[in-house]
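**Q** Whatever this is, show me its structure:
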Amino acid sequence: MSRLPQIDSAQAPPKQAELFAAVEKKLGRVPNLVRVIGNSTAALRGYLEFSAALGGGAGLDPQQREVLAITVAQANGCGYCLAAHCTIAKSTGLSAEAISGARTGSTQDDVHRALIQFTNAVIERRGRVDDSELAAFRAAGFSDEAVVEVVAHVSINVFTNYLNNLAETEIDFPAVPELPAAEPAAACSTSQCVSA
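**A** Purely as a prediction, here's the structure:
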């Protein structure tokens, strides 16, 4: 059970109700994360506007955005965001292997590997990446626009990860298994990472 109220759309104050209606129109439902953020109209509006702006960015494609989101959620231990982004990743056409790679950091795809490594460097060093890490990211074909978008996506994903971890938001997406600490690569078979 969530430690913060999951605001019911039907009982939401007018400002939240308007924002919930926009989410429902786009997604067909109001996910529990949005209902938790709805405890603050300012946070909800900011989250939705920032998400929409980043979704229209040209630095990262939809699959790359999901690889990044899964990487951040895994790093922050956010079960809600892992479940949500593994589901969304599957809908973008990402393979189970790519989704597993985003979780474990082990992938055969050079572009995804560069994105995962750069994302982890941004997280671990709070943006203070080495020149060599920035050069490696650029060498993989990423632009300066992508560099900025990685930091922006890390920021919004840290917000949702931390809020979900604090609130213990009820997961309303297909759950994904935790990775055992001893053998992360073996723990995430293709069927487990993208449960239907």
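
**Q** all contacts plus neighbour counts: C-alpha atoms, from now on.
**A** Noted.

**Q** In the protein, which residue is most central in space?
**A** In the chain, the residue lying closest to the centroid (CA atoms, centre = their mean) is residue 69, at 2.8 Å.

**Q** can you tell me which residues contact that residue?
**A** Taking CA atoms under 8 Å, 6 or more residues apart in numbering as the contact definition, residue 69 lies against 81, 85, 153-154, 157.

**Q** Now show me the structure for the sequence below, then we'll compare the two:
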Amino acid sequence: MPRIEPLRREDLPQHARTFAAVEQALGVLPNSTLTMARWPELMEAFASLNAVIMGSGRVSPVLKQMVASMVSSAAGCSYCQAHTSHVAEKRGADEEKLAHLWEFETSEHFSAAERAALRVAHGAGCVPNAVTDEDMAALRQHFSDDEVVELVAVMANFGFLNRWNDTMSTELERSPLLWAREKLSGAGWEAGAHAPAEDDLTP
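**A** As a prediction, this is how the structure comes out:
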């Protein structure tokens, strides 16, 4: 059950353009956006920042989403893990990769470059931060300094979202919830506090 109720989209026509852009990128308008809308300047600023970080850049969109999923998983945010994994698949991620994300160190589904990025993402999601100099050196063997900045920006971006959604107990929307239950439950994923109060969702 959310600790702060999100506002209703239909009551916020002044933000229609921002909501449409977020929905186009994610396939759904997140309840986190509608909760942030209680502070409109924050919502608009974060939507813009997120669009820059998660949009087109030097790093592939699929890797960005896997990094976002890993940092969210390490931080314990099942809300963000559901969203990022769902979007990763929409952008072309292999289903087997997503199902075995926590086994990236040993799974044959991941390249050395992906392992390096996911290793840093995992360390970045821990408290205290567990990224080592060796982890960063390995990352720089596969990515330019500009690409490393982009990857760390993804991790930091989700540091904000992980804390926001876990603290607010943001309720998962239907599509990412059903997707995560089908695709990630075998890896131990549970909605936890992010499940709807009246959880009667069926595919």
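
**Q** Helices - which of the contacts of residue 69 of structure 1 land there?
**A** 81, 85, 153-154, 157 (DSSP state H).

**Q** does the residue nearest to the centre of structure 1 belong to a helix or a strand, and which?
**A** Taking DSSP states H and E as the definition, residue 69 of structure 1 sits inside helix 62-76.

**Q** What's the average distance for that helix when superposed on structure 2?
**A** Here the mean offset of helix 62-76 of structure 1 against structure 2 after fitting is 0.8 Å, by mean CA distance after the TM-score superposition for structure 1.

**Q** how about that helix: buried residues?
**A** 62-76 (16 or more other CA atoms under 10 Å).

**Q** and if you look at stretch 177-190 of structure 1?
**A** 177-179, 185, 187-188.

**Q** One more: stretch 12-20 of structure 1?
**A** So for stretch 12-20 of structure 1, counting by 16+ other CA under 10 Å, buried means 12, 16-17, 19-20.

**Q** which residue ranges form the helices in structure 2?
**A** Applying DSSP H to structure 2 gives helices spanning 16-26, 31-36, 40-54, 61-75, 78-90, 95-99, 112-125, 133-140, 145-168, 174-183.

**Q** helices or strands next to the third one in the packing?
**A** In terms of contacts (3 or more CA pairs under 8 Å, 6 or more residues apart in numbering; DSSP states H and E), helix 40-54 of structure 2 is packed against helix 16-26, helix 31-36, helix 61-75, helix 145-168.

**Q** now these in a markdown table, with distance to residue 126 of structure 2?
**A** Formatted as a markdown table, the helices and strands packed on helix 40-54 of structure 2 follow (distance: least, CA to CA, whole Å):
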| stretch | distance to residue 126 of structure 2 |
| --- | --- |
| helix 16-26 | 25 |
| helix 31-36 | 22 |
| helix 61-75 | 6 |
| helix 145-168 | 10 |
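
**Q** of those, which approaches residue 128 of structure 2 most closely?
**A** helix 61-75 (10.5 Å; CA to CA).

**Q** thinking again about what came up before, could you tell me the angle between the helix holding residue 69 of structure 1 and helix 79-91?
**A** Helix 62-76 of structure 1 and helix 79-91 are oriented at 160 degrees to each other (axes from the mean of the first three to the mean of the last three CA atoms, to 10 degrees).
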